[in-house]
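Trainee: Build me a model from this:
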Amino acid sequence: MSTKRDYYEILGVQKSTPKDEIKKAYRKMAMQFHPDKNPGNPEAEAKFKEASEAAEVLLDDDKKARYDQFGHAGVNGQGGGGHGGFQNGDFGDFGDIFGDIFGDMLGGGRGRGRAGGGRRSTGRPGDDLQMGIDIDFSEAAFGTEKTISLTKNVRCETCSGSGAKAGSSPTTCDYCNGHGEVRRQQGFFTVSSTCPKCNGSGQMIKDPCGTCHGAGKRKKKVDLQVKIPAGIDQGQRLKLSNEGDAGSNGGPNGDLYVVINIRAHDIFERDEFDVHCTVPISFSQAALGAEMEVPTLSGKVALKIPAGTQSGVKMRLKGKGIQRLGGYGVGDQIVTVHVETPTKLTSEQKDLFHRLAEVDENSNPMSRGFFDKVKDLFQ
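Mentor: A predicted model of the protein is given here:
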């Protein structure tokens, strides 16, 4: 009678458990008990082998059917004992799980793999770049176009990016045979790593280009036109596709990100798409009312100050703010009225204010209400 544990019991699953769940159960155990994560631990190694044997059978539809009908006897000598399936190399879904587990153990997941066992793509994308640009308040409001200068890696014109001298060409790396990676066996797994001789390019340059010295790219100062849309705000970024560093071995260029810095304005402040400004008025203008010109981003406009206006009152000028990004509407301008207290009065002005003080007891409703409340408080 067989002394082997039930395969379902080993993985903690049922006969009706879907194959994806069986994969997850095995993957969890394999990650926990893999010998590389438990060096010198024979108990963990035994559990890893036991789980692998169970998964090899339960993830194969034909073997699972025979096991369900005949038990261990139905799969003896066919992968259910001694890991024959590993040695035959026909892993099917089981091999996919190995790839997942091994990728996780190396910290990289399954990655990009090589389709059909062929050579991997050795082209590497260039680095993304970032730079700042200063613009005026009004340029941010209405949009503008700027020329920026930067130094970046560009594809070498002399060798067209190959890195090889004119009349020659790169040769296949003799260490990795052009794959860009080397493999070594580690337990049940095959480990792939970047080729140390060609640094993953799969090619060797024996006669390098005299301009780029074999790099395939060189530093160059370039000027670019940047279109800045109306309504852009502080700290926002513009993406210039393919304007970053050049790629290697035919890889695409990186991108360039331009970060916006808006210079402070002498009069205006911004709140999203609204513009704020403070307008000073005199006592007489506040008391009697007035019509005055106030500045906006698009020029001066007339603003009516009602009689009796208090300091701090806000008035809204519709549509005099900043255009929303994409052209969907325009913000407003908010004018805050500040009533100025006069200084350095003339003798005539002092006399007038003294006369006003004698008669203005009933003309200041806010003061009258305040002192009435104070009187009630201390009664």
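Trainee: Please make it C-alpha for all contacts and neighbour counts, starting now.
Mentor: Will do.
Trainee: The stretch 51-200 of the chain: strands as residue ranges?
Mentor: Assigned by DSSP state E, counting those that start in this stretch, the stretch 51-200 of the chain shows strands spanning 129-135, 144-155, 171-172, 181-186, 189-194.
Trainee: closest to Glu56 out of those?
Mentor: With distances scored as C-alpha to C-alpha, the stretch of these nearest to Glu56 is strand 189-194 (14.9 Å).
Trainee: Show me what counts as buried in the closest one.
Mentor: If you call a residue buried by 16 or more other C-alpha atoms under 10 Å, then strand 189-194 has these buried ones: 191, 194.
Trainee: again with stretch 251-268
Mentor: 252-262, 268.
Trainee: cool, and stretch 303-316?
Mentor: Buried, per 16+ other C-alpha under 10 Å, within stretch 303-316: 303, 305, 309, 314.
Trainee: let's see this one next to it:
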Amino acid sequence: MAATDWATKDFYKVLGVKKDASQDQIKKAYRKLARENHPDSNPGNQAAEERFKEISEAYAVLSSPEKRKEYDEQRSMFGQFRGAPGGFGGGGGFRTPGGGSQADFDVSDLLGGLFGGRGRGRQRPQARKGDDLETEATITFEQAVEGATLPLRMTSDEPCTTCHGTGARPGTTPKVCPKCEGSGMITGAAGGLFAMTEPCDLCRGRGLIVENPCETCHGTGRAPSSRTLTVKVPAGVKDGQRIRLKGKGGKGENGGPNGDLFLLVHVEPHRLFGRKGDHLTITVPVTFDEAALGAQIQVPTLDGPPVRIKMPAGTPNGRTFRASGKGAATKAGGRGDLLVTVEVQVPAELSEAERAAIEAFREARGTSSPRDGMFEAVS
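Mentor: The predicted structure is shown next:
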């Protein structure tokens, strides 16, 4: 039962005694009420059975001087909160340190140390999330564009296979930590009405004490383990992108969730193609006469037949053409475009016929120069 439930019940009223009643008076009152409401004396009487449970609960606390003292202290503190302006039942809108309203405030957070720490979750080791892991993978340009399924070999700390994560030698069992009673956390006074909760220094937050350590993991319950994961890399992933794979990290303890795996992706460059968002890019060399007179050129694609690009006469160097739907896969399920940039090639060597043709072109062009306008602009 949570500490809140203990502190909000008036056990003295349940037994019909005053707050300063002696132990003998409490015992006498309990025996009288227990005889009157015992299930054996009231077969089929649900109300008497519930009353008997309340009486037994009250006596379990008030019959112990230590528990009774703690109960009185917590009842006194709880009463201060109920009567304080803006406290429980007040109109001031009591706020928790995190900004929640009175409806969000859980008194058991204040009273968690009542009766030796028997608040919520104190009876068994605390569930712990597994570690987040990070690894890297290098994929080809094609895999980045189209998506891929990769096998990843992972080595991480997992529950020990010898002791199955208990940390104890086979044939033995760990015991619940006597200091934190299995919660893995301890509460110490921090001044005022509040307390500071931190990992137990005796069991180091595990909630368990191992007296006969496992020879494989030396009592930690964890040991290096290798496993192969099949990971799906989505289409369109970029170089340097970090992908989160939920639940693929280290395994949790005591029923806790697995951690996450973060995959850092490296993409190998392609000899011909580049990326620009969802579009692929390629630079294609063309000859001077193709650019000057116009031409239809074939351009390779990444994963299909080549496409034909129609270059009009007078195409300048560096002009970009677009082949729709020939780019990378998009998140929406479509494809980007292929952006084709032409680069006019100047031959390093000329045959006699080529030289004669170019000289004839120069003679036909006359004395005009594309640089003439530059001098006019500065004159």
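Trainee: for the buried residues of stretch 303-316 of structure 1, which one is nearest Pro295 of structure 1?
Mentor: Distances from Pro295 of structure 1 to the buried residues of stretch 303-316 of structure 1, taken by C-alpha to C-alpha, are shortest for Leu303, at 9.8 Å.
Trainee: And that closest one, what's its match in structure 2?
Mentor: By TM-score structural alignment, Leu303 of structure 1 lines up with Ile309 in structure 2.
Trainee: so that match, which of the three states?
Mentor: Following DSSP: H, G, I helix; E, B strand; the rest coil, Ile309 of structure 2 is assigned to strand.
Trainee: What residues in structure 2 pair up with stretch 143-157 of structure 1?
Mentor: Using TM-score structural alignment, stretch 143-157 of structure 1 pairs with 147-161 in structure 2.
Trainee: Residues in contact with that stretch: which ones?
Mentor: If you take C-alpha atoms under 8 Å, 6 or more residues apart in numbering as the criterion, stretch 147-161 of structure 2 is touched by 165-167, 216-217, 221-237, 250-251, 253.
Trainee: go on, stretch 26-36 of structure 1?
Mentor: By C-alpha under 8 Å, 6+ apart, stretch 26-36 of structure 1 touches 11, 37, 41, 44-45, 47-48, 51-52, 55, 97, 101, 105.
Trainee: try 10 Å
Mentor: Outside of stretch 26-36 of structure 1, the residues within contact range by C-alpha atoms under 10 Å, 6 or more residues apart in numbering are 10-13, 21-22, 24, 37-39, 41-52, 54-56, 59, 94, 97-98, 100-102, 104-105, 186-187.
Trainee: coming back round to it: so which two of the buried residues of stretch 303-316 of structure 1 are the farthest from each other?
Mentor: Leu303 and Thr309 (12.7 Å).
Trainee: returning to what we had before: out of the buried residues of stretch 251-268 of structure 1, the closest to Val359 of structure 1 would be?
Mentor: Ranked by distance to Val359 of structure 1 (C-alpha to C-alpha), these are led by Phe268 at 38.7 Å.
Trainee: and the spatially closest residue to the closest one that is not a sequence neighbour, what element?
Mentor: In this structure, Phe268 of structure 1 finds its nearest non-sequential neighbour in Cys277, 5.1 Å apart by C-alpha to C-alpha, 6 or more residues apart in numbering. Per DSSP states H and E: Cys277 of structure 1 is located in strand 274-281.
Trainee: hang on, the earlier thing: would you format the buried residues of stretch 303-316 of structure 1 as CSV with distance to Leu150 of structure 1 included?
Mentor: Compiled in CSV, those are given as follows (distance: C-alpha to C-alpha, whole Å):
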residue, distance to Leu150 of structure 1
Leu303, 46
Ile305, 51
Thr309, 53
Lys314, 45
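Trainee: what about stretch 9-28 of structure 1, how long is it end to end?
Mentor: With C-alpha to C-alpha, to the nearest Å as the measure, the ends of stretch 9-28 of structure 1 fall 15 Å from one another.
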